[in-house]
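Engineer: here is my input, please return the structure:
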Amino acid sequence: MTTVAFIGLGAMGYRMAAHLPQHFDSVLVWNRNVDKAKQHAAEFNTQAVTLAEAAQADIIFSCLPTSHQVDEIIHQVDIKSGAIWIDCTSGVPDIARTQATYLKSKNVSFLDAPVSGQTIGAENATLTFMVGGDAEVFDKALPAMQALGKLIKHVGGSGAGFAVKAVNNMLLAVHLCAAAEGFTTLKAHGVNLNEALDCINASSGKSGVTENVLSQRIFNRSFPNTFALLLLAKDTGIALDLVRDAKLSAPVIALSQSLIQAASATSDADSDFSAAVKMYESWSKITLE
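Structural biologist: Alright, predicted model coming up:
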């Protein structure tokens, strides 16, 4: 029998962990807020446990806001020898490599396995996993990830998963900034935004932002908080660090990162990433609706 633990029951983790009891006999959950873990256990037939108990599982998932928080937990518990730690955090590639080396000395395998698909993907178990680490460990851990995701790819060695996720979210930021500017321009010229959106989504200018974010979050002014703007700002910073580490020139990435950082700095701490367009609206005095 394989025991699986899930550490971190935030907006994504809470929904992800809910699928595990359908595939494993013993599913342990831990959260800093103990009541939330108990609520999950009552709702999904998992077991709310201490952090020390979670660390004794055969497979350990973690999904926390930052790599630093994961690192703190890794260094404060005795992890079961032979376990596989799968970190679904949108983390820092260098920290993943350090964590993999440290855990290997404890006979624990580590995969950096961030996910994409937002809360709807977590709820429907259709997430995309981009996984870095040893290929043999990936093969062993694949069934556990298949319980949570639809597309699961091994993209390279330790840190590669975090790198792909950072670039993915950087592209999200680029598309969001470009869409905000483009549709502000259209409205300034009296164009019907909803009709224009239909045209663009049937044309070469479409993106995930135009196909999903504009109509479902911005034009209807709902801005549902499923992925924090603060976390997008963090991820764009990781992507820009990757550019600098490679000594590359990436002016679009650099500018978009600055814009997202500025939007985050001028927004409420719990703002959804889509609320970044409000910065553009404050500049232009044009509302995208």
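Engineer: all contacts plus neighbour counts: C-alpha atoms, from now on.
Structural biologist: Will do.
Engineer: residue boundaries of the strands in the stretch 151-289 of the chain?
Structural biologist: Under the criterion DSSP state E, counting those that start in this stretch, the stretch 151-289 of the chain carries no strands.
Engineer: grab the nearest non-local neighbour of residue 150.
Structural biologist: residue 126 (4.6 Å; CA to CA, 6 or more residues apart in numbering).
Engineer: residue 165 contacts residue 89, doesn't it?
Structural biologist: No: with contacts counted by CA atoms under 8 Å, residue 165 stays clear of residue 89, the gap being 9.6 Å.
Engineer: and these two? Which one has more around it.
Structural biologist: Taking other CA atoms under 10 Å, residue 165 and residue 89 do not tie; residue 165 has more neighbours (27 against 24).
Engineer: measure that one to residue 180 for me?
Structural biologist: 22 Å (CA to CA, to the nearest Å).
Engineer: check residue 59 too.
Structural biologist: As judged by CA to CA, residue 59 and residue 180 stand 42 Å apart.
Engineer: list the contacts of the spatially closest residue to residue 227 that is not a sequence neighbour.
Structural biologist: Closest residue in space to residue 227, ignoring its immediate chain neighbours: residue 272 at 5.6 Å, by CA to CA, 6+ apart. Residue 272 is in contact with 223, 224, 225, 226, 227, 228, 229, counting by CA atoms under 8 Å, 6 or more residues apart in numbering.
Engineer: neighbour-wise, which of those leads?
Structural biologist: Greatest neighbour count in the contacts of residue 272, by other CA under 10 Å, goes to residue 229: 26 neighbours.
Engineer: pretty sure that one sits against residue 275.
Structural biologist: Yes: if you go by CA under 8 Å, residue 229 and residue 275 touch, sitting 7.3 Å apart.
Engineer: determine the longest helix present in the protein.
Structural biologist: Counting residues, the longest helix found in the chain (DSSP state H) is helix 160-188.
Engineer: may I see the buried residues of that one?
Structural biologist: 160-177, 179-180, 183-184, 187 (16 or more other CA atoms under 10 Å).
Engineer: what's the answer for stretch 34-43, then?
Structural biologist: Using 16+ other CA under 10 Å as the test for burial, stretch 34-43 gives 36, 37, 38, 40, 41.
Engineer: please compute how far it lies from its chain's middle.
Structural biologist: Mean C-alpha position of stretch 34-43 versus that of the full chain (CA atoms, centre = their mean, to the nearest Å) differs by 22 Å.
Engineer: Proceed likewise with the subsequent sequence, for comparison:
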Amino acid sequence: MARIAFIGLGIMGSPMAVHFHNAGHQVVGYNRTPAKTKALVEAGGTAAASVSEAVADADVVALMVTDTPDVVEVLTGAGGVFETAKPGTLIIDFSTIRPDVTADLAAQARSRGLRMVDAPVSGGEVGAQNATLSIMVGGTEEDFAAARPFLEVVGKTIVHVGPSGSGQTVKAANQLIVAGHLAVLAEAIVFLEAYGVDVSAALDVLGGGLARSAIMEHKAELMRRRSFTPGFRLDLHHKDLGIVTTAAREAGVVIPVAAAAAQLIAAARANGDGDLDHSALFRTIARLSGRD
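Structural biologist: This next block holds a predicted model:
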């Protein structure tokens, strides 16, 4: 069993850290908001007062933090992972950040005798709680092989997709697809309601045909009931679409549907919905028809 430092114990990170503890690993967690270490401590894990304290003597360092600057700070800042981790430590970054920054950080890690894989996840809070996440992994074959036993503790679908940064690229594509699905699902529900259709029955039959998707399965009922308790915050999806649009521009790829979805999500944030679940994009779509 390994000693794991888990940095970032929010909606996703907290249940993932608990899964590692329950699998028999020694887990030391750190979060900028100390209260968020509660679930791990109650499960039998340990809370650290700093990144350096958590990382000291760790075999594996797992990150699940919000954005690119957060990962950079945790890894390269004073008292951070690069400064503190012992040679050979395996870094698994579950965060969703820019692919180019990930590739650079992985190169820095190698120069310091550390190993690093980018392993962003899909599946949301439910997937984290149930250990059924889909994990797209970038890094060397050797580092992926070393990381896989740990990834299997929290994930169900685990795929090595290429060198460092590739996991983040695939995650960006995932967030593009999810945003598009959320937008068209919201439009469909507004359309059905406008005609007085039994929306629940309509969604049942649509879910049995080609329109079926995981987004419909998990988000349609939330939209129908206007229940937007955050599982994945709209603010975070806004951040992710910024990654998508920037990376697409750098690659010379035109993504008009993603651009439209990004603008709709930006409008939802501007209307104060950023802390709601990303299914709350429905509210913006409905407002466009005066039906919120």
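Engineer: picking up where we left off before, matching the residue nearest to residue 227 of structure 1 against structure 2, which residue comes up?
Structural biologist: Alignment note (TM-score structural alignment): residue 272 of structure 1 maps to residue 277 of structure 2.
Engineer: count of neighbours near the aligned residue in structure 2 for residue 153 of structure 1?
Structural biologist: Using TM-score structural alignment as the criterion, residue 153 of structure 1 maps onto residue 159 of structure 2. Residue 159 of structure 2 has 15 neighbours, counted by other CA under 10 Å.
Engineer: can you give me every residue that contacts residue 159 of structure 2?
Structural biologist: 135, 136, 137.
Engineer: so it versus residue 110 of structure 2, what's the distance?
Structural biologist: Noted for residue 159 of structure 2: a distance of 22 Å to residue 110 of structure 2, by CA to CA.
Engineer: how about stretch 184-200 of structure 1: buried residues?
Structural biologist: The neighbour-count criterion (16+ other CA under 10 Å) identifies 184, 187, 193, 197 as the buried residues of stretch 184-200 of structure 1.
Engineer: so where do the helices sit in the stretch 101-250 of structure 1?
Structural biologist: For the stretch 101-250 of structure 1, helices defined by DSSP state H, counting those that start in this stretch occupy the ranges 118-124, 135-146, 160-188, 193-200, 208, 229-245.
Engineer: relative to residue 65 of structure 1, which of the ones you listed is closest?
Structural biologist: With respect to residue 65 of structure 1, and counting by CA to CA, the nearest of the helices of the stretch 101-250 of structure 1 is helix 229-245 at 7.3 Å.
Engineer: where in structure 2 does that closest one align, residue-wise?
Structural biologist: Under TM-score structural alignment, the match for helix 229-245 of structure 1 is residues 234-250.
Engineer: surely residue 81 of structure 2 touches residue 72?
Structural biologist: No: using CA under 8 Å, residue 81 of structure 2 is not in contact with residue 72; the gap is 9.9 Å.
Engineer: those two: which is more packed in?
Structural biologist: Neighbour count, other CA under 10 Å: between residue 81 of structure 2 and residue 72, residue 81 has more, with 26 against 16.
Engineer: now the residue nearest to that one when sequence neighbours are not counted: which helix or strand?
Structural biologist: Using CA to CA, 6+ apart and skipping residues adjacent in sequence, the residue nearest residue 81 of structure 2 is residue 75, 4.6 Å away. If you go by DSSP states H and E, residue 75 of structure 2 is part of helix 68-76.
Engineer: and of the buried residues of stretch 34-43 of structure 1, the nearest to residue 108 of structure 1?
Structural biologist: For those, the minimum distance to residue 108 of structure 1 (CA to CA) is 24.8 Å, reached by residue 37.
Engineer: next SSE after whichever strand or helix holds the closest one?
Structural biologist: Counting by DSSP H and E, the element that carries residue 37 of structure 1 is helix 34-44. Next helix or strand after helix 34-44 of structure 1 toward the C-terminus (DSSP H and E): strand 47-48.
Engineer: show me what that following strand is packed up against.
Structural biologist: Under the contact criterion of 3 or more CA pairs under 8 Å, 6 or more residues apart in numbering; DSSP states H and E, strand 47-48 of structure 1 touches strand 26-30, helix 34-44.
Engineer: mean deviation, it versus structure 2?
Structural biologist: Superposing on structure 2 places strand 47-48 of structure 1 at an average distance of 1.1 Å from its equivalents, by mean CA distance after the TM-score superposition for structure 1.
Engineer: so what does residue 187 of structure 1 match up with in structure 2?
Structural biologist: Counting by TM-score structural alignment, residue 187 of structure 1 corresponds to residue 193 in structure 2.
Engineer: list the contacts of the nearest residue to its match once chain neighbours are set aside.
Structural biologist: Among residues not flanking residue 193 of structure 2 along the chain, residue 199 sits closest, at 6.6 Å (CA to CA, 6+ apart). By CA under 8 Å, 6+ apart, the contact set of residue 199 of structure 2 is 189, 192, 193, 224.
Engineer: that older thread, export the helices and strands packed on strand 47-48 of structure 1 as a markdown table, with columns for distance to residue 51 of structure 1.
Structural biologist: Listed next are these as a markdown table, based on distance: least, CA to CA, whole Å:
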| stretch | distance to residue 51 of structure 1 |
| --- | --- |
| strand 26-30 | 6 |
| helix 34-44 | 10 |
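Engineer: so which of the ones you listed is nearest residue 18 of structure 1?
Structural biologist: Between residue 18 of structure 1 and these, the shortest gap by CA to CA is with helix 34-44, which sits at 5.7 Å.
Engineer: what lies in contact with that closest one?
Structural biologist: Counting contacts by CA under 8 Å, 6+ apart, the residues touching helix 34-44 of structure 1 from outside are 9, 14, 18, 21, 29, 30, 31, 46, 47, 48, 49.
Engineer: coming back round to it: distance of the match of residue 187 of structure 1 from residue 105 of structure 2?
Structural biologist: Residue 193 of structure 2 is 48 Å from residue 105 of structure 2, where distance means CA to CA.
Engineer: same question for residue 15 of structure 2.
Structural biologist: Look at residue 15 of structure 2 and residue 105 of structure 2: by CA to CA, they are 26 Å apart.
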